[in-house]
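# what's the 3D shape of this:
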Amino acid sequence: MEKLFELLHENPLFSFTILLLVVLILPPIFEKIKLPGLVGLLVAGVLLGKNGLDVIDPKSETIKLFSDIGKIYLMFVAGLEIDLAEFRRTKDRSLTFGFSTFIFPLITGVAVGRWFGFSWNTAFLIGSLLASHTLLGFPIVQQLGKVKNRAVIITVGATIFTDISALLVLAVCVSIHHGNFTPQSLIFQLLALAIYAATVLFGLDWAGKEFFRRTGNQESNQFLFILLALFLASFGAELINIEQIVGAFLAGLAVNDVIGGGPVEEKIEFVGSTLFIPFFFIGMGLLLDVPTFIQTIQSDLLLVVGIVGGLIISKFVAAIVIKTVYRYQWNEGLTMWSLSLPQVAATLAAALVAYETVNTRGERLINESVLSTIIVLMLVTSILGPVLTDKFARKLSTPQSDLELSPEPELSSEQSILAQIFTVVVPIYNPRTERDLIAMAALLARYKSGKIIPLSITQSQIHMDDPLQEISLQNSQQLLDKALRVSQEFEIEAKPIIRIDDDVANGICRTAREYNANLIVMGLSANTSLSARLFGNLIDRVFWSSHCPVAVMRLLKEPMMIQRVLIPVKYLSSQIRQIIQFTQLFAETNGAQVTLLRVCDRKTSKNEMTALEVELSQVVSQLQPKIEMTVRMIRSDNVAQAVLQVSSDYDMVMLRSMRRRTVAGLAVSDLTTQLLKRLTCSIVLFGEPLHS
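I've put the predicted structure just below:
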């Protein structure tokens, strides 16, 4: 038995299986008890390591490889998720706040380090660990509809400055600790770093755009190119004696514009958040020495209080300074503070690098006490930051105009659902849903004196005279003949099209673009397989590529029988207005009633609910609907359950297609996903063009 245990302990396949099991089970459990999923992964690492079951060796090559890849991937995703467009619009104030929220914690960390007897080099390293931040609270701000507030925008932009600066300090501290530091070597190091950073930022950006332009829609090759860019940048950093995570972060920034939030980015982040990033957090747990951790809290309590308290106070001072300089409101200053509190991605990755950095005398750059303190810091700030964000962000006023903030662009005539000329493309591939989809498209187009384009895509064969090609064309023609008969029933102009294309999604989007369509209407697929999640199903890819809105439908009644429609509204935006306009268009075709539902949590005051109701009512009145359109406000801490309960009185629910993820790379459930699985009425999933 002991021999078997020893064999399993050394077996890489066994370790990999255990890691997958942990990643699958633990994060959802911790999220249910209101703790971040990454805390569950750290706990799992402790339980599986030498202080627990001792089933995984943290020093094994397998664990080291997975942990290193996870560390690199974490910083790469952090670079990818920075909104460069917003940063460019607010770069002056973002850089100002970035400097403020970097320098105050840096000075505080150096002071704490020196107070407790650490060397100047280690003290500066501790300061750099406090200087960055991770936007764990951003999804909360997003849900509250405050993402356009000036305080939120500059805090997001400040992440670029704090992360890069903290990583540069780390690089210098590591070099000094290895004994390679002289004034000449520092100048050479900074020069090499500048050349390297410029090469990565501009070189990868240019190469990526050229590669994507030449490969068109070959997503698998594009996915491999991005991975190659990541590891080339990381390896290049090592060649000039800079830590890998610096290269990974710069690579994320470099390809940010290249992949532009498209399907390739979705695949990259899916792989990272599903496998490698969780492995990094488990690896951190494996390295955590529980006796030392407990001893640090007990014997070095002042160090823990100094670092944690110093971080909280210095971030507060940095936010208040900027709040005063730019004359922001108190709630804006406090929101900036709460958003910049969490220390997760760059902090943990840099802490692990510093802990593993050993000089010729066998001395670590930071000892186990500091590493344990940083983990305490992560736990405290990852919980405290989002809690404070929820408290202060909900009190933010409507976004105020700054000189550098421009209003949301107006929807073009191509994107507007209320365009004068209305063309609807209806891809047909399922005979069972064909009639209802054509009927829905016909109602919409007829009301706007438009036309519909029933479309059947036949995937091409190597030889155009292949018998399989002929059979596919015959099937397509049969589908289109039926579509033409249905359109004639509704007395609407129809232009059936058969298209031969290598890729169905691209064929749909290209046809819509060629005919200047205003809308694509599709049937809802229930494909949730692993391959669909990894490579994207048809609907996902049409959402990503289409130039116009896409309405994906699951119709349980004939369109003419749908009389009551529900629209859950989180917050107002141009996309939500599009959904309301689309619903209005449909409802006016058959005299249906429309209800806008806003679910507020139980903390929302009566005044806040009244203000939200007035705002929604104003939107309704501006549309001048010809049908009954009302606003309903309810309180509930479970939005999905509240929508499900209300939906029982309605024939159809309108949902917005939106993906959401945390900055730390751990996937979170989306309200839309929950509702799609549990709603028992008809559904329309409405997606906007990526650029809208």
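# C-alpha only now, for contacts and for neighbours.
Will do.
# mind listing the helices for the stretch 101-250 of the chain?
Along the stretch 101-250 of the chain, the segments classed as helices by DSSP state H, counting those that start in this stretch run 120-131, 138-144, 150-177, 183-198, 205-215, 219-239, 244-254.
# can you redo those as JSON lines with mean neighbour count and distance to K91?
Compiled in JSON lines, the helices of the stretch 101-250 of the chain are given as follows (neighbours: other CA atoms under 10 Å; distance: least, CA to CA, whole Å):
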{"stretch": "helix 120-131", "mean neighbour count": "28", "distance to K91": "19"}
{"stretch": "helix 138-144", "mean neighbour count": "18", "distance to K91": "19"}
{"stretch": "helix 150-177", "mean neighbour count": "23", "distance to K91": "7"}
{"stretch": "helix 183-198", "mean neighbour count": "14", "distance to K91": "19"}
{"stretch": "helix 205-215", "mean neighbour count": "15", "distance to K91": "20"}
{"stretch": "helix 219-239", "mean neighbour count": "18", "distance to K91": "25"}
{"stretch": "helix 244-254", "mean neighbour count": "28", "distance to K91": "15"}
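# quick one: those as TSV, columns for distance to L38 too.
Converted to TSV, these look like this (distance: least, CA to CA, whole Å):
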stretch	distance to L38
helix 120-131	19
helix 138-144	16
helix 150-177	20
helix 183-198	30
helix 205-215	31
helix 219-239	23
helix 244-254	19
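# burial measure for M629, as a count.
Using other CA atoms under 10 Å, M629 has 21 neighbouring residues.
# another for comparison:
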Amino acid sequence: MIILQLAIILFAAKLAGSISVRFGQPSVLGEIIVGILLGPSVFGLVTATDTLASFSQLGVILLMFIAGLETDLDEFKRSGKASTFVGFGGIIFPLVFGYMAGIMMDLSSFQSWFLGLMLSATSVSISVVALKEMNQLKTPEGTSILGAAVIDDVVVMIALAFLMSFAGGDVSLTSVILKKVLFFAGALLVAWKAVPFILRVFSKLKVSEPIIAVALIICFVFAYTAEITGVAAIIGSYMAGIAISVTGFKHEIFEKVETISSAIFVPVFFTYIGISSEFSGVIDHLWVIILLSVLAILTKFIGAGLGAKFAGFGWKSSMGIGSAMISRGEVALIIAALGIEVNLIDKDLFAVMIVVILVTTIVTPPMMKWFFKDSKTVVSAENSQSI
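Purely as a prediction, here's the structure:
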């Protein structure tokens, strides 16, 4: 059955992606929408299974690995100020206004802060594809977006641990912070010393595609280690890509891994977002969904956008960066699932948040397309020096 499902998904995803591009939108938008049509909510041709979920997870891991391979490390270093401003701006606004929304919904103080944290999450896997299609991934804007996503993930997860420790959850804040510090310190050390050595050793093996194989091993190990230390797997795979990007094997690995990913895993990831969406009970909470969706979009757009403006970007670039940070994706889903597990949210709010997360995911590509339309590197020479 899985073989037929994959055939249906790949055919529908490529066709829908092409149609989306013809209408002037990124292909990812068509892939998500066709996933909704294929899934149980509409035609029911494909169901969300554990196998498809695994394919989807591989897709997003490889997507962020490729983004890392394409990252200009020097530009990444220069974008530190912008990434910090964008990351914190994109956290503070959703957190504060999400808390206020929770209070207005008669949630407890802890539940309200949890709602704010869910709205503060960011997943730029959607944005990466849109940036690539618009040739913006290697620009100061694109690099700042990726750096801000790393900051967002780390800060939100630490804040979540802090909240749960006060809410009575079995969580040690010290342990959470220590794990993340150890992950980043270890990842940087391995990236600096071990990755180039491992690639050179494997390049001498007398087997087919040894370099591609070891690159994928590095990617998966980084992703797994990130996940077990409380950092999103996509951050780990992105760091693995950056580590390899400074070696002489970068171009060979990029070309072949992108071919594999674009052919099967990445389309499955985006289509699976639509397939796994649940819309039961939506009508009963329609106004809550609308209000939280608007809140989720505006707070991230304004907060991250103002952060970019304070860092020296022009208004149009700042709005493009703000729009790229809107998607909550799998990071918010993980937080929501944790919330229902420890009774910080109920099933109704969980169902509402699933739809809100989907809405933020769908609106991100067209908003980026609009603000980055006909865009060039719009940071002045003076500002680019300060970023």
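# how about stretch 310-320 of structure 1: buried residues?
In terms of neighbour count (16 or more other CA atoms under 10 Å), stretch 310-320 of structure 1 has its buried residues at 310-320.
# just to revisit the earlier point, of all the helices of the stretch 101-250 of structure 1, which lies closest to A611 of structure 1?
The closest approach between A611 of structure 1 and any of those, judged by CA to CA, belongs to helix 138-144 at 13.6 Å.
# same for the closest one, what does it pack against?
helix 368-393 (3 or more CA pairs under 8 Å, 6 or more residues apart in numbering; DSSP states H and E).
# matching residues in structure 2 for the helix or strand following the helix it packs on?
On the C-terminal side of helix 368-393 of structure 1, the closest following helix or strand by DSSP states H and E is strand 423-427. Residues of structure 2 matching strand 423-427 of structure 1 are absent, with TM-score structural alignment as the criterion.
# same question, stretch 577-584 of structure 1
For stretch 577-584 of structure 1, no matching stretch turns up in structure 2, with TM-score structural alignment as the criterion.
# chain neighbours aside, what residue packs nearest to the aligned partner of P196 of structure 2 in structure 1?
Alignment note: P196 of structure 2 maps to K209 in structure 1; criterion TM-score structural alignment. Ranked by CA to CA, 6 or more residues apart in numbering and with sequence neighbours excluded, the top spatial neighbour of K209 of structure 1 is V258, at 5.6 Å.
# what's around the one you found, how many residues?
Residues near V258 of structure 1, counting by other CA under 10 Å, number 22.
# residues in contact with the residue nearest to the spatial centre of structure 2?
With distances taken as CA atoms, centre = their mean, S123 lies nearest the centre of structure 2, 2.3 Å away. Shown here is S123 of structure 2, whose contacts under the criterion CA atoms under 8 Å, 6 or more residues apart in numbering are 149, 325, 327-332.
# most neighbours among the residues you listed, please name it.
Counting by other CA under 10 Å, top hit in the contacts of S123 of structure 2: M325 with 33 neighbours.
# isn't the match of P196 of structure 2 right up against A254?
No - using CA atoms under 8 Å, K209 of structure 1 is not in contact with A254, being 10.5 Å away.
# ok, which stretches of the stretch 551-692 of structure 1 are strands?
564-568, 593-600, 629-635, 652-656, 682-687 (DSSP state E, counting those that start in this stretch).
# so where in structure 2 does the third one end up aligned?
Okay, so that is strand 629-635 of structure 1. Correspondence between strand 629-635 of structure 1 and structure 2 is not established for any residue, with TM-score structural alignment as the criterion.
# can you list contacts of that strand?
Strand 629-635 of structure 1 is contacted by residues 593-602, 604, 609, 613, 616-617, 620 when judged by CA under 8 Å, 6+ apart.
# counting neighbours, which of the residues you listed end up buried?
Those of the contacts of strand 629-635 of structure 1 that meet the buried threshold are 593-600, 609, 613, 616-617, 620, by 16+ other CA under 10 Å.
# closest one of these to A123 of structure 1?
Distance to A123 of structure 1, by CA to CA, is smallest for C600 among those, at 45.5 Å.
# measure the closest one to S94 of structure 1 for me?
C600 of structure 1 sits at a distance of 31 Å from S94 of structure 1 (criterion: CA to CA, to the nearest Å).
# now M75 of structure 1
20 Å.
# and S487 of structure 1, by the same measure?
Taking CA to CA, one finds S487 of structure 1 at 54 Å from S94 of structure 1.
# and for K64 of structure 1?
As defined by CA to CA, K64 of structure 1 lies at a distance of 36 Å from S94 of structure 1.
# of those two, which one has the most company?
Using other CA under 10 Å as the criterion, K64 of structure 1 and S94 rank with S94 on top: 26 against 16.
# isn't that one right next to T155, touching?
Yes - in terms of CA under 8 Å, S94 of structure 1 counts as a neighbour of T155; the distance is 6.5 Å.
# need the counterpart of I275 of structure 2 in structure 1.
Aligned partner of I275 of structure 2 by TM-score structural alignment: L286.
# kindly report the same for G307 of structure 2.
Residue mapping for G307 of structure 2 onto structure 1 gives A318, with TM-score structural alignment as the criterion.
# assess the claim that its match and G98 are in contact.
No - at 9.1 Å, A318 of structure 1 and G98 do not qualify as touching, with contact defined as CA under 8 Å.
# between the strands of the stretch 551-692 of structure 1, which one is nearest to V552 of structure 1?
That would be, of those and by CA to CA, strand 682-687, which comes in at 5.0 Å.
# where in structure 2 does the closest one align, residue-wise?
Residues of structure 2 matching strand 682-687 of structure 1 by TM-score structural alignment do not exist; the stretch lands nowhere.
# E6 of structure 1 - how many residues pack around it?
Around E6 of structure 1 there are 11 other residues, counting by other CA under 10 Å.
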